[in-house]
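> sequence first, then the predicted structure, then my questions.
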Amino acid sequence: MGLLGIIWGASFLSIKVGLEEIPFVTLVMHRVAWACAILWAYVVIRRLPVPADPRIWGAFLVMGLLNNVIPFSLMAWGQQFIETGLTSIFNAGTAIFGVLVAALVFADERLTLRKGVGVLVAFAGVAVAIGLDSLRQFDIRSLAQLAVIGGTISYAFASAWARKTLKGLTPPVAAAGMLTGAMLILLPAALYVDGMPQWPALPATYAAVAYFAVFGTALAYLLYYRVLAMAGAGNAMLVTLLIPPVAIVLGAVVLGERLAPQAFAGFGLLAIGLLILDGRILRLMRG
C-alpha cells in the first residue's frame, strides 16, 4: 500500500510536467497506449486466458471510457490550472462517490448511518478544499477543480460497472482489456483535437510520460489488484489517503507549489470522513 501510494502520488507530478509540452488529450493517449502495450505483453508472457465473448469486449469499452478516458482527461485538463497537491486531494474523494454510487446500484451496499456520516464529513472536506470564494467567482480555477471532481465521480461509476460486468476475469486481463477500450476512444479523439502527435523537445517530458505510463498506470494496476487480493477493498480504499501527502511534497519541492491553508484543512476533513467510512477507527474506540 505504501509503495502504491508513492507511485500514484508521484504520478500527479509527472502529469503536470508532461502538460508543459504535450496537449492534455494526447498526453492521456500516451498514458493509456504505453500502459496497454505493457499489460498485454504481461498477459501473453503469463499465458492468461483472454475472453472471446463480444459482450465482455463491449464492457471493456465502457470501462475504458469510465475509468480512463473521462477521469484521466478531466484531471489532466484541470491540472493545467490548479496545483498538483490539490488535484490529489480531490482525487482522494473517489471513495465518497464510490459509496454513493454503490448504494444506488447494489442492494447489498445500502447507505448505513456510519457511511452517511462519513460521506457528509468527507463532502465537507471537499467543499473546504475548493473554497466557497472560488465557487462564487466561478473562474477557470474553480471550473478546473470541478473537472477533477467530475473525474472522481466517473471512477465511482467505473467501479460499479466493473463489479456488474467483469466478474471472473483475471486482474491483468481486465486492466489490459479496459485500456484497449480506452485506446479505441482516445486515439481518434487525440488526432481530432490535437492533430498528429509531435515529438517532445524536453528530456523531462519523455521521463514524465515513461513514469506515468509504465509505473503510474501499468505497474500501479498490477499492484492495486495485488493489494485488493491481500488486504481487501477496505484497506485498498485507504490508499487514497497516502497519495496527497506525496503529491503535495513533490509539488512543493519540484514545482515550488504552495497550497492555501484551506486545502490542508479540507484534506484533514476528507481523511476523517474516509476513516469513518472504513469503520475500524470507530470499532477501536468502542473496544
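On my side now, so go ahead.

> from here on, just use CA atoms for contacts and neighbour counts.
Fine.

> relative to Phe60, how far out is Pro51?
11 Å (Cα to Cα, to the nearest Å).

> of these two, which one has the most company?
With other Cα atoms under 10 Å as the criterion, Pro51 and Phe60 differ in neighbour count, and Phe60 comes out ahead with 26 against 13.

> buried residues of stretch 226-240, list them for me.
By neighbour count on 16 or more other Cα atoms under 10 Å, the buried set for stretch 226-240 is 227-228, 234, 236-240.

> contacts for that stretch next, please.
Here stretch 226-240 makes contact (Cα atoms under 8 Å, 6 or more residues apart in numbering) with 1-2, 4-5, 91-93, 95, 224, 274-275, 278.

> which element is Leu111 on?
Assessed by DSSP states H and E, Leu111 sits outside every helix and strand.

> quick check: closest non-adjacent residue to it.
Ala103 (5.7 Å; Cα to Cα, 6 or more residues apart in numbering).

> ok, the one you found - contacts?
Ala103 neighbours (Cα under 8 Å, 6+ apart): 109-111.

> alright, now check it against this:
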Amino acid sequence: MSGKDWLSLILLSVLWGGSFFFVGVAVPWLPPFTIVLIRVGVAALVLAFALPALGVALPRGRAVWAALMVMGFLNNVVPFSLYVVAQGQISSGLASILNATTPLWGVAVAHLATQDERLSWPKALGVLTGFLGVAVMMGQAGDGGTFWAQAACLCAALSYALAGVWARRFKPLGLAPLSLALGQLACATLILVPLVALVDRPWTLALPPLPVIAALLGLAVLSTSFAYGLYFRLIASAGAVNAFLVTFLVPVSAVALGIAFLGEALAPRQVAGMALIALGLLILDARLWRRVRTRGGRLPPLDTPEDI
C-alpha cells in the first residue's frame, strides 16, 4: 500500500473506533433506538445530497430496494442497536474488541452459506483462536448484565457477517458502493422510525446537552457517511484484503478514546482476549501462509476477499 493508503486506513480506524466513543457519550442521555435512528437518518441525508454531486446514481427498482431493506436490517438496525444497548453495561473499548470478531463470524457464515468460500484448515485455526480470545474475556464476567452485553456484541458481529454474505447479491446488479450505502441507511431509517415512536416516544425526551448533540453528529456524519466513502475508496485503491487490516486498528482507536475521555480501563483478561482475537485475525490473513510457503519472500498484493 502507498503512504496515502496507510493514512486512509489509520483515519478509517479512528472514525470507526470513534463510533464506539460517540455512542459512549450519548448512551447516558438517550434511549438506544433513538441514538441509532439519528445515526442512520442523518448519515442517509448526507449521502443523499453527496451522491448526485459525485455523479453516483441512486438505487432503482423494486427488487433492489427489497434487497436493500434486508441489508439495512442486518448491517445497520441490528448491529447498531445491539452495540448501543451493550454499551449501557460495558465499556466502548470492550465493545470494539468484540466487534473485531466480525471476520471470524464471516468465515464461518461463508462456509455454511456459500459454495466458493469453504473453511480451510488455516481459516479454522484462525476462527478457533479468535473465539478462544472471546472465551477468555467472557469466562469471568462479573454479573449477568455484563455477560449479556458481551453476548449482544457478538450477535451484532454475527449480523455484520450475515450482511456480508447477503451483500454478494448486489455485485451482479452493478450497484455503486456508495449507492448501496445510501440505500441500506435509508431502509434502516424507515425500519427504525415506527420502532422509535412506539418504544422510545422521543417527543417525551429532554433535549440533550450540546456535547451529546455533537457526539451524535460525529457518529452520523464522520463515523457513518464519511467512513463509508473512505472505506470504499480504500478498497478501490489498496484492495479488499488490505482494507481488511482496519479490523486490527479499530479496537486500538476505541480503547484509546475510551481511556482518554470516558475514564474506561481494560482488565488483564480483556487485554489477553484482544491479543488472541488479533492472532486469530492474523491467521485468517492469507498473506501469513504465503509468507510461510515462500519463506519470507516478497508477496504480491492481494485484492480479493477470497484470499482471506
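Nice, I can see it. All values reported here derive from a predicted model rather than from experimental measurement.

> before we move on, back to that, need the counterpart of the residue nearest to Leu111 of structure 1 in structure 2.
Aligning on TM-score structural alignment places Ala103 of structure 1 opposite His111 in structure 2.

> buried subset of the contacts of Ala103 of structure 1, written for ChimeraX?
Per 16+ other Cα under 10 Å, the buried members of those correspond to this ChimeraX selection:
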select :111
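
> now the contacts of Ala103 of structure 1 as JSON lines including distance to Ile56 of structure 1?
As requested, the contacts of Ala103 of structure 1 are exported to JSON lines (distance: Cα to Cα, whole Å):
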{"residue": "Glu109", "distance to Ile56 of structure 1": "24"}
{"residue": "Arg110", "distance to Ile56 of structure 1": "27"}
{"residue": "Leu111", "distance to Ile56 of structure 1": "30"}
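
> what distance separates the start and the end of stretch 75-89 of structure 2?
End-to-end span of stretch 75-89 of structure 2 (Cα to Cα): 22 Å.

> so where is it in structure 1?
Going by TM-score structural alignment: stretch 75-89 of structure 2 matches residues 67-81.

> okay, buried residues for that stretch please.
The neighbour-count check on stretch 67-81 of structure 1 (16+ other Cα under 10 Å) flags 67-81 as buried.

> ok now it, how far from the chain's centre?
9 Å (Cα atoms, centre = their mean, to the nearest Å).

> returning to what we had before: show me the buried residues of stretch 226-240 of structure 1 that map onto helices.
For the buried residues of stretch 226-240 of structure 1, the ones inside helices are 227-228, 234, 236-237, 239-240, with DSSP state H as the criterion.

> from the buried residues of stretch 67-81 of structure 1, pick the one nearest Gln145 of structure 1.
Gly78 (6.3 Å; Cα to Cα).

> so the closest one is in contact with Ala147, correct?
Yes - look at Gly78 of structure 1 against Ala147 with Cα atoms under 8 Å: they come within range, at 5.9 Å.

> identify the residue of structure 1 aligned to Leu216 of structure 2.
Using TM-score structural alignment, Leu216 of structure 2 lines up with Val209 in structure 1.

> from Val32 of structure 1, how far off is that match?
Taken as Cα to Cα, the span from Val209 of structure 1 to Val32 of structure 1 is 10 Å.

> and the ones in helices among the buried residues of stretch 226-240 of structure 1, which is closest to Pro200 of structure 1?
For these, the residue nearest Pro200 of structure 1 by Cα to Cα is Thr240; the value is 31.3 Å.

> what's the nearest residue to Phe147 of structure 2 if we skip its chain neighbours?
Per Cα to Cα, 6+ apart, closest to Phe147 of structure 2 is Ala141, 5.5 Å.

> so that neighbour, which of the three states?
coil (DSSP: H, G, I helix; E, B strand; the rest coil).

> can you give me the buried ones in the helix or strand hosting Ala10 of structure 1?
Assigning secondary structure by DSSP H and E places Ala10 of structure 1 in helix 2-18. For helix 2-18 of structure 1, a neighbour-count test (16+ other Cα under 10 Å) marks 4-18 as buried.

> cool, stretch 48-61 of structure 2 as well?
48, 59.

> the residue nearest to Leu111 of structure 1: which element?
Ala103 of structure 1 is part of helix 94-105, with elements assigned from DSSP H and E.

> report the distance from that helix to the chain centre.
Relative to its chain's centre, helix 94-105 of structure 1 lies at 15 Å (Cα atoms, centre = their mean).

> mean distance, it to its aligned residues in structure 2?
Superposing on structure 2 and averaging over aligned pairs (mean Cα distance after the TM-score superposition for structure 1), helix 94-105 of structure 1 comes out at 0.9 Å.

> could you point out which element follows that helix?
Criterion used, DSSP H and E; the element after helix 94-105 of structure 1 is helix 113-130.

> related to what we said a few turns ago, which of the buried residues of stretch 226-240 of structure 1 lies closest to Phe24 of structure 1?
Of all the buried residues of stretch 226-240 of structure 1, Phe24 of structure 1 sits closest to Thr240, with 23.3 Å by Cα to Cα.
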